[in-house]
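Undergrad: Pasting the sequence and the predicted coordinates here, then a few questions.
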Amino acid sequence: MEWHSWLSGLVGGVLIGLAATWLMVTLGRIAGVSGIIGTLLTARPRGDSAWRLTFLLGLISGPLLLTLAGGGFGNVLGRPGAVIGEPAGGVMLMLLAGLLVGVGTGLGSGCTSGHGVCGLARLSPRSMVATLTFLMTAIMTVFVVRHLIGGGA
């Protein structure tokens, strides 16, 4: 791992923490992305759509601005100049995975940003259980896919 890889992660983590703190301090809201998107898409307008849209535009514009500044999307394939590319398991598997993540955020009443970042920072027992569940599910999924099914890199 090169020094700029961990530095990018550190800077990104600090920015996520600052954004979550700013949202809590200024609006008293949790920076749970699934809740922000879900409420924006399913709830009737309650006068708080502007901050939700602004937050989501910030999530999208950050990587785009980094790319325009010459930062690229990162060396995700282990080759200089490589970008994300096609999903390793195909588009249908990616769509199924996305659907399962959506179901999971509904069952868990939140996502990794709401529970893992904001909930853990508030020492919420519910968020601790949810985050442990997310992590254990991810670990088991990687194990099954890579070692039992044999489909991973």
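TA: Sure, I can see it. Numbering: from 1, shown residues only.
Undergrad: Only C-alpha atoms from now on, for both contacts and neighbour counts.
TA: OK.
Undergrad: quick check, distance from stretch 115-134 to the centre of its chain.
TA: Remark: stretch 115-134 is offset 14 Å from the chain centroid, using C-alpha atoms, centre = their mean, to the nearest Å.
Undergrad: Report the buried residues of it.
TA: With burial defined by 16 or more other C-alpha atoms under 10 Å, the residues of stretch 115-134 counted as buried are His115, Gly116, Val117, Cys118, Gly119, Leu120, Ser127, Met128, Ala130, Thr131, Phe134.
Undergrad: Can you tell me, leaving aside adjacent residues, what's nearest to the second one?
TA: Distances taken as C-alpha to C-alpha, 6 or more residues apart in numbering put Thr131 closest to Gly116, at 5.5 Å, once the chain neighbours are dropped.
Undergrad: Please apply the same query to the fifth one.
TA: With C-alpha to C-alpha, 6+ apart as the measure, Ser127 is the residue that lies nearest to Gly119, at 5.1 Å, once sequence neighbours are left out.
Undergrad: putting a second one here so we can go through both:
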Amino acid sequence: MTDLSFVWPLSGGLLIGLSAALYLLLDGRIAGISGLAASAFGWSGNGMSSLGAGFLGGILAGAAFAMAWIRHAEVIVSASPVLLVGYGTRLGSGCTSGHGVCGLGRLSPRSIVATILFMAAAACTVFVKRLLTGSP
């Protein structure tokens, strides 16, 4: 770990917060990834959204740029929980980015509860996985 190891997470967090704030200010909507994906593909009932597609394209382009620039990024995908994630975001009326980044910033009671539940489920999952596999 270097002295500048905080730069990438900090800059990424700042850019996520800035993009979410700009999306709210310019379009009046919450920048939750599940909602943007649904609108980009026309699954939200309002037709396809070019703004949603642009937002998702920016996320993918930014990740591709960072991977090309860093050159040592390694991505390993061992499972495909797409259906469970999609169902969960619909069931929870949003995803972690919508509730955690945007909802907490607006002090939304529903988002505060959702984020607490997301974090508790993540902590329980890690605990159980470590207990069952014996990994640190």
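TA: That came through fine. Here the structure is a predicted model, which is why all the values come from computation and not from measurement.
Undergrad: Quick check: TM-score for this pair?
TA: Once superposed, the chains reach a TM-score of 0.88 (TM-score structural alignment, normalised by the length of structure 2), with 135 aligned residues with a C-alpha RMSD of 1.9 Å.
Undergrad: hang on, the earlier thing: map the residue nearest to Gly116 of structure 1 onto structure 2.
TA: Thr131 of structure 1 maps onto Thr115 in structure 2, with residues paired by TM-score structural alignment.
Undergrad: Is it correct that that match is in contact with Thr96?
TA: Yes: with contact defined as C-alpha atoms under 8 Å, Thr115 of structure 2 and Thr96 form a contacting pair (6.9 Å).
Undergrad: Contacts only, for Leu36 of structure 2.
TA: Leu36 of structure 2 makes contacts with Gly52, Ala53, Phe55, Leu56, as judged by C-alpha atoms under 8 Å, 6 or more residues apart in numbering.
Undergrad: what sits against the spatially most central residue of structure 2?
TA: Nearest residue to the geometric centre of structure 2 (C-alpha atoms, centre = their mean): Ser97, 4.1 Å. When contacts are counted by C-alpha under 8 Å, 6+ apart, Ser97 of structure 2 touches Ala31, Gly32, Ile33.
Undergrad: So which of those residues belong to helices?
TA: Within the contacts of Ser97 of structure 2, residues falling in helices by DSSP state H are Ile33.
Undergrad: can you pick the most crowded of the contacts of Ser97 of structure 2?
TA: Highest neighbour count within the contacts of Ser97 of structure 2: Ala31, with 26 neighbours (other C-alpha atoms under 10 Å).
Undergrad: excluding its backbone neighbours, what's nearest that residue?
TA: Nearest non-adjacent residue to Ala31 of structure 2, counting by C-alpha to C-alpha, 6+ apart: Ala20, 5.3 Å away.
Undergrad: From what I see, the one you found and Cys102 are in contact.
TA: Yes: here Ala20 of structure 2 reaches Cys102: they are 6.7 Å apart, a contact under C-alpha under 8 Å.
Undergrad: Need the overlap of contacts for the two.
TA: Contacts common to Ala20 of structure 2 and Cys102, judged by C-alpha under 8 Å, 6+ apart, are Ile30, Ala31.
Undergrad: ok, and the closest non-adjacent residue to Gly32 of structure 1?
TA: Gly114 (3.7 Å).
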